[in-house]
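# Give the three-dimensional model of this entry:
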Amino acid sequence: MMGVREDKKKQLQEKIIASARELFKVKDFERVTMSQIAENAEVGLGTAYNYYASKEELFLLAGGTSFIFGEVLQFSQPMDSPKTLIDEIIAGFNQLAEIEKTSWRQSLSSLTKAAEKKPAFFLELVAIDHQFVAKVSNALKELQEQNILSAEMNHEILAELMYSTIFTSFLFYIYAEEQTVTELNSIIKYKLMHLLTVTS
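Predicted structure coming up:
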């Protein structure tokens, strides 16, 4: 069981992350400060820095991938076809695209430095990725059990391939100023459908 100290720490971290997420959704990255995040979370600035080294770290953990992959990606529809799975993924993933491209670029450029100072930070991001892969893998397994996808297919490996496809497409979107969210959706949908068609 979690002790009182650990429980309080977890609650504080959740408050800070929720505060950061709220601010990053309504303000540009460069306009958000750690002071604002702490004030919005109703914690001291020192407390915020005690758990998170920078707003870049919080952006990636709260405003970035965990917002979708770790928490929001919940399949609301029964898995009855590959198209349903892809539509659910894209619907959740679109929330990442609501954040300005410049914010993503600034934050990702700080990722290497943050990981060098705090290796555990990189592991936290990897853990978030694993959550996404696990959810997709379970959905693929469900499709296999309904004989919609081939039982010979390794659903865990396919989920990793789907994640890689989505991630690389999103990275290109971030740095391709002219690409729209609609175009991004079409690209991801086409690639994922191709993957699932080949393996079905």
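
# Please make it C-alpha for all contacts and neighbour counts, starting now.
Will do.

# What's the local residue count around residue 166?
Neighbours of residue 166 under the rule other CA atoms under 10 Å: 21.

# helices or strands up against the host helix or strand of residue 96?
According to DSSP states H and E, residue 96 maps onto helix 82-97. Where contact means 3 or more CA pairs under 8 Å, 6 or more residues apart in numbering; DSSP states H and E, helix 82-97 is packed against helix 181-199.

# What is the distance between the helix it packs on and the centre of its chain?
Here helix 181-199 is found 18 Å from its chain centre; the criterion is CA atoms, centre = their mean, to the nearest Å.

# Who are the packing partners of it?
With contacts defined as 3+ CA pairs under 8 Å, 6+ apart, helix 181-199 has these neighbours: helix 82-97, helix 155-175.

# quick one more, to check against the first:
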Amino acid sequence: MSLRDKKKAELRGRILAAAEKLFLEQGYDNTTTSQIAAEAGVASGTAFNYFDSKSELLLAAFAERLRAGGEPLGPRPATDDPVEIVFPFIWHYSRQLTAIDKPLLKELLLAFIAAYKNNPVLFGELLQEDLKAVNDIQLTLQELKAKRLLSAAFPDELAVELIYSAVVYEFVRYAFTDGTDERLLKERIKQKLAFLLR
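From the prediction side, this is the model:
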């Protein structure tokens, strides 16, 4: 990597760190790109050399957090209950989203949907992260079949697609419905798992 490329990457990183900090502190609507630039120590328009819009900046700022997934997944629970074995995998990939307050999470989800059209590369990268989670869950289902905790005829490929769909649905419901908290989100995901893994 050339010195110029290193400097650009460092500058982009500062902008992303400033954006994440301010979005978390002030929310999406109360944060301006001028504030982000000031926090990053760059000229006001510099952020737009790297990002086409404020929503794209929001998505990029949280993309690394979402890719990282937080702490490593701990040991598998000592149980024969498929729901209690599969749920930690889902929650491992999901908990980064519940750490974000709901108004900001709504904007993040809308930015992700908009990225499908506006920034297909970033959309694809984030979708690949979801597919890693889907793959981990499918491997877990296959292990459960091998241990005879699920029937040998259990359709793991179909089940993992339905599990993913149910989790996405519950996160959208969580983000856009008042009165839905993390406890209720977990409960609803576990209910769907119990239905799908029976």
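
# ok, average deviation of the helix or strand following the helix holding residue 96 of structure 1 from structure 2?
Next in sequence after helix 82-97 of structure 1, counting helices and strands by DSSP H and E, comes helix 101-109. Its matched residues in structure 2 lie on average 3.2 Å from helix 101-109 of structure 1 after superposition (mean CA distance after the TM-score superposition for structure 1).

# Spatially central residue in structure 1, please.
For structure 1, the residue nearest the mean C-alpha position is residue 65 (1.9 Å; CA atoms, centre = their mean).

# tell me the contacts of it?
96, 125, 128-129 (CA atoms under 8 Å, 6 or more residues apart in numbering).

# what about the longest helix in structure 1?
helix 119-145 (DSSP state H).

# For it, name the packing helices and strands.
By 3+ CA pairs under 8 Å, 6+ apart, helix 119-145 of structure 1 packs against helix 65, helix 111-117, helix 155-175.

# Weed out the non-buried ones from the contacts of residue 65 of structure 1.
Burial by neighbour count, judged by 16 or more other CA atoms under 10 Å, picks out 96, 125, 128-129 from the contacts of residue 65 of structure 1.

# distance between stretch 45-65 of structure 1 and the chain's centre?
Using CA atoms, centre = their mean, the offset of stretch 45-65 of structure 1 from its chain centre is 15 Å.

# That should have said stretch 15-31 of structure 2, apologies.
Computed by CA atoms, centre = their mean, the chain-centroid distance of stretch 15-31 of structure 2 equals 17 Å.

# coming back round to it: just flag the most distant two among the contacts of residue 65 of structure 1.
Largest separation among these by CA to CA: 96 and 125, giving 15.0 Å.

# what secondary structure does residue 19 of structure 1 sit in?
Judged by DSSP: H, G, I helix; E, B strand; the rest coil, the three-state class of residue 19 of structure 1 is helix.

# Neighbours of the residue nearest to it when sequence neighbours are not counted, how many?
Leaving out its chain neighbours, the residue that sits closest to residue 19 of structure 1 by CA to CA, 6 or more residues apart in numbering is residue 41, at 5.2 Å. Close neighbours of residue 41 of structure 1, defined as other CA under 10 Å, add up to 21.
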